[in-house]
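# Generate coordinates for the sequence data below:
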Amino acid sequence: MTAMRDILVTLIVFASLPFIIKNPVNGVLMWIWISVMNPHTQGWGFATTFPFAQIIAVTTLFSLVTSRMPKMPPSSAVTIALLALVTWMNITTLFAIFPAASLAQLSKVMKIMLMSLVAMAIIRDREDIHKMIWILVISLGFYGVKGGLFTIRGGGNFRVWGPTGTFIGGNNEIALALVIVIPLMRYLQQSCDQRWLKHALSAAMLLSALAALGSYSRGALLAIAAMMALMWLKSQRKMLGGLLIVLLTPLALLFMPDQWSERMDSIGHYQADTSAMGRINAWYMAYNLAKDRFFGGGFEVAEPLVFSLYAPDPTDVHAAHSIYFQALGEHGFIGLGLYLLLGILTWRSAAWVVRNSHHDLELRWAGNLARMIQASLIGFAVGGAFLSLLYFDVPYYLMAAVVAMHALVRQRLQVRP
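Now for the predicted structure:
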């Protein structure tokens, strides 16, 4: 069975290459599928280490260079901020505490950033944006449905985990990824006409939420609350949405066993939690490091030597467990500032799309998607405060969608009477 999975993924990837050469948009979609879902990890044979992503990336870049499509992203504050952040990461690597490890990590991060910029360059119209959202929903929704059924079958007594060796392999990471994808499912539900598909997406949303709870992630619980609150605020039917939240939330919480409730209750007693105190120790280390070194420590600073110099407890060595303190420790105050600026500009750009598409039926889809992306980003902003997911690629793909929608709405406003 596992060999069949390896063969299936290999056939899909190589069969897609002619379509990628014909249209680089197909390459971006395939890259997102491979990098987000990591389907090759679901087998146990040769596919687990085969360089599918590299093959797709090279083919996509070749197709982009040889095509007549625009080679640069649309001019926007979001793309400028992303380019500034990427440039700063390269600068901080020159002053890294551990040059070899930092350079190796820079290579991995730059691949993600390059393909994010490629997505911004060639994802330009509604159809391409819609396809990208579908790919993200399928890629993460697979684990949401699977994890939700696992939670139901086990009565919530066992933790949900993501695919091993990926960004979302841990229980906390897969939970946050599912929080991000639920609003995107809602957008697709709003966009489709088929009744069966609407019901399928409703089931996928419920199962994904249950899987996020089944991960036993305390950060994910806070992220779910923030995401649901924003989805409710952005909803045009607040009465119905509020009623569903009031009815379904207690049922989901009551379904979970006592051990889950005890873990969630520990949020209010973090002083007695060694994991929480370890994170706070890492946050102090990142702050002290950034104060001492203008360029930060570079990539991969969660090492005993660094903690011995900057942490209150030098023996408690932890990863940052926060996108904000990860940016601060690795890239200094300027790196953190650029990252926050990127998030703020993306949010403002999405809000601009909502404002300027409200009274245009042809742009209503863009307003709906922009609202749901805002809900996804607020969930990531809250849950990411407790996870080292600074380089997680899904938020950058959502930025690409916002950039494309902003350009489309602006074009529409220029020609609209």
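
# drop to CA atoms for contacts and neighbour counts, all remaining ones
Will do.

# what sits against I123?
Contact partners of I123, counting by CA atoms under 8 Å, 6 or more residues apart in numbering, are V25, I129, A400, A401, A404.

# distance of it from A407?
Distance, I123 to A407, by CA to CA, to the nearest Å: 11 Å.

# sorry, back to before: restricted to helices, list the contacts of I123.
Using DSSP state H, V25, I129, A400, A401, A404 are the members of the contacts of I123 that sit in helices.

# Format the residues you listed as a markdown table; extra columns: distance to V382 and neighbour count.
Output for these, formatted as a markdown table (distance: CA to CA, whole Å; neighbours: other CA atoms under 10 Å):
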| residue | distance to V382 | neighbour count |
| --- | --- | --- |
| V25 | 31 | 25 |
| I129 | 25 | 22 |
| A400 | 21 | 28 |
| A401 | 21 | 29 |
| A404 | 25 | 26 |
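
# Including distance to H199, could these go into TSV?
Formatted as TSV, those follow (distance: CA to CA, whole Å):
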residue	distance to H199
V25	29
I129	23
A400	28
A401	25
A404	29
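
# Which of these sits closest to G242?
A401 (28.1 Å; CA to CA).

# Please name the residues that touch that closest one.
M120, I123, I129 are the contacts of A401 under CA under 8 Å, 6+ apart.

# how does it look with 10 Å?
Going by CA atoms under 10 Å, 6 or more residues apart in numbering, A401 touches 119-120, 123-126, 128-130, 132-133, 346, 350, 366, 369-370, 373, 395, 407.

# Just the buried ones among those, please.
Buried members of the contacts of A401, counted by 16 or more other CA atoms under 10 Å: 119-120, 123-124, 126, 128-130, 132-133, 346, 350, 366, 369-370, 373, 395, 407.

# Look at L390 and tell me its secondary structure.
What DSSP: H, G, I helix; E, B strand; the rest coil gives for L390 is coil.

# Excluding sequence neighbours, find me the nearest residue to it.
Nearest-residue entry for L390: I323, 4.7 Å, with adjacent residues in sequence omitted and distances by CA to CA, 6 or more residues apart in numbering.

# want to put them side by side, so please do this one too:
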Amino acid sequence: MLRSLYLTLAFFSFIGVGLAAPFALSLGYIWISIFRPQAIAYTILPSIPVSLIMGALAVGWYLLRDRRSPPHFSPVLGMMAAMAAWVTLTTAVFAVAPDSAWEKWDWAFKTIVFSGFMVFVFRSRIQIEALLQVLLFSFAAHFLPVGIKVVLSGGGYGQALGLIGGNSGFGEGATLAAVALMCIPIALFLAKHNRLMPAWPIVRLGYIGMAGLAVMATIGTYQRTGLVGLVVLAITFWVRSRQKLLVGTGLGIGAIVFALSVSSNWAERMSTISEYQSEGSALGRILVWQWTLGFVANNPFGGGFHSYMINEFTSQPTPEYPNGYTVRGKAFHSIYFEALGEHGWIGLGLFLAINIATLLSLQRVIRRTRGSEALAWCRDLAAALQVSLLVLLACGAFIGIAFQPMFWYLFAASGCLSHHVGRAFAPDVAARRQQALGAGVGTRGNAIAARPWRGAAGG
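Next comes the predicted model:
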């Protein structure tokens, strides 16, 4: 009961603060969509449409009170709008499992649309940091308990370690591992550039400790996806570092210590990566990917959300299954095949284009802010968001999270940062333009004054 009261108080606190600062209502919606208090509370919140209430208040109060400095049109915003329209079309016209497709459309469409809306709301440094803080702590509520349990007693494959049980969402180990790794660059950024929290050494250590527990949570899930993400995270940190020798040496020593300290069960689980042709879980993924390619060959526009529900295939004989086995309704287990199977080549193209455009936008932020001490935080945040997105893209090759908030909120945060930098440079750009115009007028005026008067010359 105390948990329910606490979460209910937190819900209404977002509303109360949001009446004075409209962007806090959007923070409340983000908290609800990630932390999911209605799924954790025992009473009160489960009976209230918390997501609908907070989302309606966020959009309505923004329109009434907060329509300042809207962002200019950008390719990412345009592609977000196109994706929202396209997934609606594929669900309405091409869905092969309509009832299930509309269920997923209900939350996926809202995730895409609200992510685009976030770019209008979070404009200042404080607002963008508040967005990062809510993202980090909402995700951390799921992986921190896992990291603590792993430190105290170890993890295990298939164990329910987080807040939410089951084998979906954050209750699924691979998704939890991907989210934990995604949050590490954000936590390290806040350890360096945090302004909303007290500037105490213990706060900085807290963020660093959160990153460490994220690594432990990843290891404790015993997920091969987590190992892939850890490798990508280490490589990107090394590439981004200015002291590559020192960082590389540290990573190498850490890898050796890690390899010597992990349990034999964990090592055995990771070793199955090379046995994908016979290991049941990995083989199932390959078979469903093959089915997806065959499906879109005949259905180039995809089959709508949850189109995997109609798949059926039989595996080849393996040592584990001498007679093979038949699989029906196996999920895509990959963001790329999820987007392809559900929304065809256009859907996959849009999803990849949004990711690429976001990475390029962040790289432009890094380039534009190089040499500006006042915008050093923008440069570091752009690098952190790039690393987080690359980790998700690597982990996502083996899990179906293409329309989950972790991707789309990263797109939104990147858009907020890009538009903030654009506003910061706008006065300089305007001044240079005015100066150039003034110089042009002066040059033309001097030329006219120096030009001989034809009438006088002729007379």
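
# Quick check: TM-score for this pair?
Here the superposed chains carry a TM-score of 0.93, computed using TM-score structural alignment, normalised by the length of the first structure; 413 aligned residues with a CA RMSD of 2.2 Å.

# Just the closest of the contacts of I123 of the first structure to A81 of the first structure, please.
Among the contacts of I123 of the first structure, A400 lies closest to A81 of the first structure (CA to CA), at 12.5 Å.

# Looks like that closest one contacts M113 (just checking).
No - in this structure, A400 of the first structure is not within contact of M113 by CA atoms under 10 Å, at 11.2 Å.

# and L287 of the second structure, what helix or strand is that in?
Following DSSP states H and E, one finds L287 of the second structure within helix 280-298.

# Which positions in the first structure sit opposite that helix in the alignment?
Residues 274-292 of the first structure are where helix 280-298 of the second structure lands when matched by TM-score structural alignment.

# that older thread, quick one: map the residue nearest to L390 of the first structure onto the second structure.
Taking TM-score structural alignment for the superposition, I323 of the first structure sits opposite I335 in the second structure.

# Wait, its match touches H343, no?
No - in this structure I335 of the second structure lies outside contact range of H343 using CA under 10 Å: 11.7 Å.

# what is in contact with the two at once?
Residues touching both I335 of the second structure and H343 by CA under 10 Å, 6+ apart: F351.

# So for these two, which residue has more residues nearby?
H343 (32 against 24; other CA atoms under 10 Å).

# Show me what whichever strand or helix holds the more buried one is packed up against.
In the assignment (DSSP H and E), H343 of the second structure maps to helix 335-369. Helix 335-369 of the second structure sits against helix 75-89, helix 280-298, helix 376-395, helix 405-450, with contacts defined as 3 or more CA pairs under 10 Å, 6 or more residues apart in numbering; DSSP states H and E.

# so how far is R67 of the second structure from the aligned partner of W365 of the first structure in the second structure?
Counting by TM-score structural alignment, W365 of the first structure corresponds to W377 in the second structure. Separation of W377 of the second structure from R67 of the second structure (CA to CA) stands at 26 Å.

# more crowded one of those two?
Per other CA under 10 Å, whichever of W377 of the second structure and R67 has more neighbours is W377, with 18 against 11.

# Could you report the distance from the nearest residue to N26 of the first structure once chain neighbours are set aside to H358 of the first structure?
Using CA to CA, 6+ apart and skipping the chain neighbours, the partner closest in space to N26 of the first structure is I20 (5.0 Å). The gap separating I20 of the first structure from H358 of the first structure is 35 Å, by CA to CA.

# re earlier: tell me what angle the helix holding H343 of the second structure forms with helix 405-450.
40 degrees (axes from the mean of the first three to the mean of the last three CA atoms, to 10 degrees).

# Give me the mean deviation of helix 335-369 of the second structure from the first structure.
When the first structure is overlaid, helix 335-369 of the second structure sits 0.5 Å from its aligned residues on average, using mean CA distance after the TM-score superposition for the first structure.

# now the angle from that helix to helix 280-298?
Relative orientation of helix 335-369 of the second structure and helix 280-298, computed by the same axes, to 10 degrees: 90 degrees.

# Next, the buried residues of helix 335-369 of the second structure.
By neighbour count on 16+ other CA under 10 Å, the buried set for helix 335-369 of the second structure is 335-348, 350-351, 354-355, 357-359, 361-366, 368-369.

# quick revisit: preserved in the second structure, out of the contacts of I123 of the first structure?
Contacts from the contacts of I123 of the first structure that recur in the second structure, judged by both residues aligned by TM-score structural alignment, their matches' CA atoms under 8 Å, are V25, I129, A404.

# surely the first one meets I56?
In this case it means V25 of the first structure. No - the criterion here is CA under 10 Å, and V25 of the first structure misses it with I56 at 11.5 Å.

# Mind listing the shared neighbours of these two?
Going by CA under 10 Å, 6+ apart, residues that sit against V25 of the first structure and also against I56 are W31.

# In contact with the aligned partner of D393 of the first structure in the second structure, which residues?
By TM-score structural alignment, D393 of the first structure lines up with P405 in the second structure. Counting by CA under 10 Å, 6+ apart, P405 of the second structure touches I30, S33, I34, W107, A108, K110, T111, I112, F114, S115, L135, F411.
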